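# below is the structure, and that's it, no one-letter string:
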């Protein structure tokens, strides 16, 4: 039977699949008046009263809660201070994803006077690149070149996609145009990085645990 370390590794895969799966499914079933790639943000699918309210927000919350144990697994496998800092930042990003679901758009109509959705979203999109670069630097110092490169490139995706979106806008273009596209690519980058980290940990340690049964 897999021990809690292996279970925590599987949580990395499962958390990414659940959260990204919920987002993709929500984009498919959302009516056009609620969401379109050209005119809406992803969070509009989680707006209070939207048909995809439970699917979108529930997927982010459940996916984030499932994924958090993987941060513990990554922490105990960290080989230096930089990898540990990167792990903490990764946990912050996952917590921010949970926050996006908890503090959905228009949550102030139900609870809290202060709108915390923007802060949660900024955490999800702003923290991951720094997490990747710092963790990647730690991996490089640990002579793990492959993991360093993977972490760096997943981190670079975030600023590149947002820069590309900004450059695509003209003076007459609404700043909300195609906003969901860089959001989705950034979400894919975060989920892809977490899955790659989980696969690395699995190959490094947990595959041996599964074979031995200990």
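Done, it's in. Worth saying up front: this structure is predicted, and the values here are computed from it rather than measured. Residues are numbered from 1 along each chain as shown.

# okay, CA-based contacts and neighbour counts for the rest of this
Noted.

# how about residue 79, secondary structure?
Under DSSP: H, G, I helix; E, B strand; the rest coil, the three-state class of residue 79 is coil.

# which residues touch it?
Residues in contact with residue 79 (C-alpha atoms under 8 Å, 6 or more residues apart in numbering) are 138-139, 142.

# swap the cut-off to 10 Å and go again
138-139, 141-142 (C-alpha atoms under 10 Å, 6 or more residues apart in numbering).

# and those residues, which is closest to residue 196?
Of all the contacts of residue 79, residue 196 sits closest to residue 139, with 13.4 Å by C-alpha to C-alpha.

# number of nearby residues for that closest one?
23 (other C-alpha atoms under 10 Å).

# same question for the strand or helix carrying it: list its buried residues.
Following DSSP states H and E, one finds residue 139 within helix 128-141. Buried residues in helix 128-141, counted by 16 or more other C-alpha atoms under 10 Å: 128-140.

# next one for the comparison:
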């Protein structure tokens, strides 16, 4: 994998989590159990550009990294899993472009949340079909974590609450931990 892709992945994670942390610290109203992460970038949020800009730039950089993984991987199932996960990062861009409560925000965000556990599962199946590996086992655990996060999110919303930030974080962090693992693999080589 070329150095640009690896650097894009590392910087992308820093941008996403740096902007998330900055938006949380600067938000006078955000609460982990009372808000959605998208509230940080909502149309009426004071510093919406911090959160949305982080999603747009970070999503772009992380999509470049995952494209490098797809190009380097010869196993078709792992490639498909990486393509699905790369699509989830592209959707991050659109979550930032279409902030809450614009009409396209929810469909884009929900599609992203659906793709993350699916992509991790496909990647895990591909990895494990080649034999037990650390990355295959990690992808399996992360897929289960992402599915649990989606289930938690559905439960919270079904209960009438808007406080979905924690389940959202479980889902997206599952993808980002996979990305971090893939980064470490590339750097070790």
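Structure's in. What do you need? Since the structure is predicted, the reported quantities are computational estimates derived from the model, not experimental observations.

# of the contacts of residue 79 of structure 1, which ones are shared with structure 2?
Nothing carries over to structure 2 from the contacts of residue 79 of structure 1, by both residues aligned by TM-score structural alignment, their matches' C-alpha atoms under 10 Å.

# which residues sit in contact with whichever residue in structure 2 pairs up with residue 145 of structure 1?
Residue 145 of structure 1 maps onto residue 133 in structure 2, with residues paired by TM-score structural alignment. Shown in contact with residue 133 of structure 2 (C-alpha under 10 Å, 6+ apart): 124, 127, 139.

# from these, which is closest to residue 51 of structure 2?
Within the contacts of residue 133 of structure 2, proximity to residue 51 of structure 2 (C-alpha to C-alpha) peaks at residue 139, which comes in at 27.1 Å.

# quick one, what contacts that closest one?
For residue 139 of structure 2, the contacting residues are 117, 119-128, 133, 145, 174-175, 177-178, 181, by C-alpha under 10 Å, 6+ apart.

# quick revisit: adding distance to residue 106 of structure 1, write the contacts of residue 79 of structure 1 out as a markdown table.
What follows is these, written out as a markdown table (distance: C-alpha to C-alpha, whole Å):
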| residue | distance to residue 106 of structure 1 |
| --- | --- |
| 138 | 40 |
| 139 | 41 |
| 141 | 45 |
| 142 | 45 |
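
# for residue 120 of structure 1, give its distance to residue 171 of structure 1.
Applying C-alpha to C-alpha, to the nearest Å, the value for residue 120 of structure 1 to residue 171 of structure 1 is 28 Å.

# mind checking which of those two has more residues around it?
residue 120 (24 against 6).

# which helix or strand contains the aligned partner of the more buried one in structure 2?
In structure 2, the residue equivalent to residue 120 of structure 1 is residue 108, according to TM-score structural alignment. Using DSSP H and E, residue 108 of structure 2 maps to helix 105-129.
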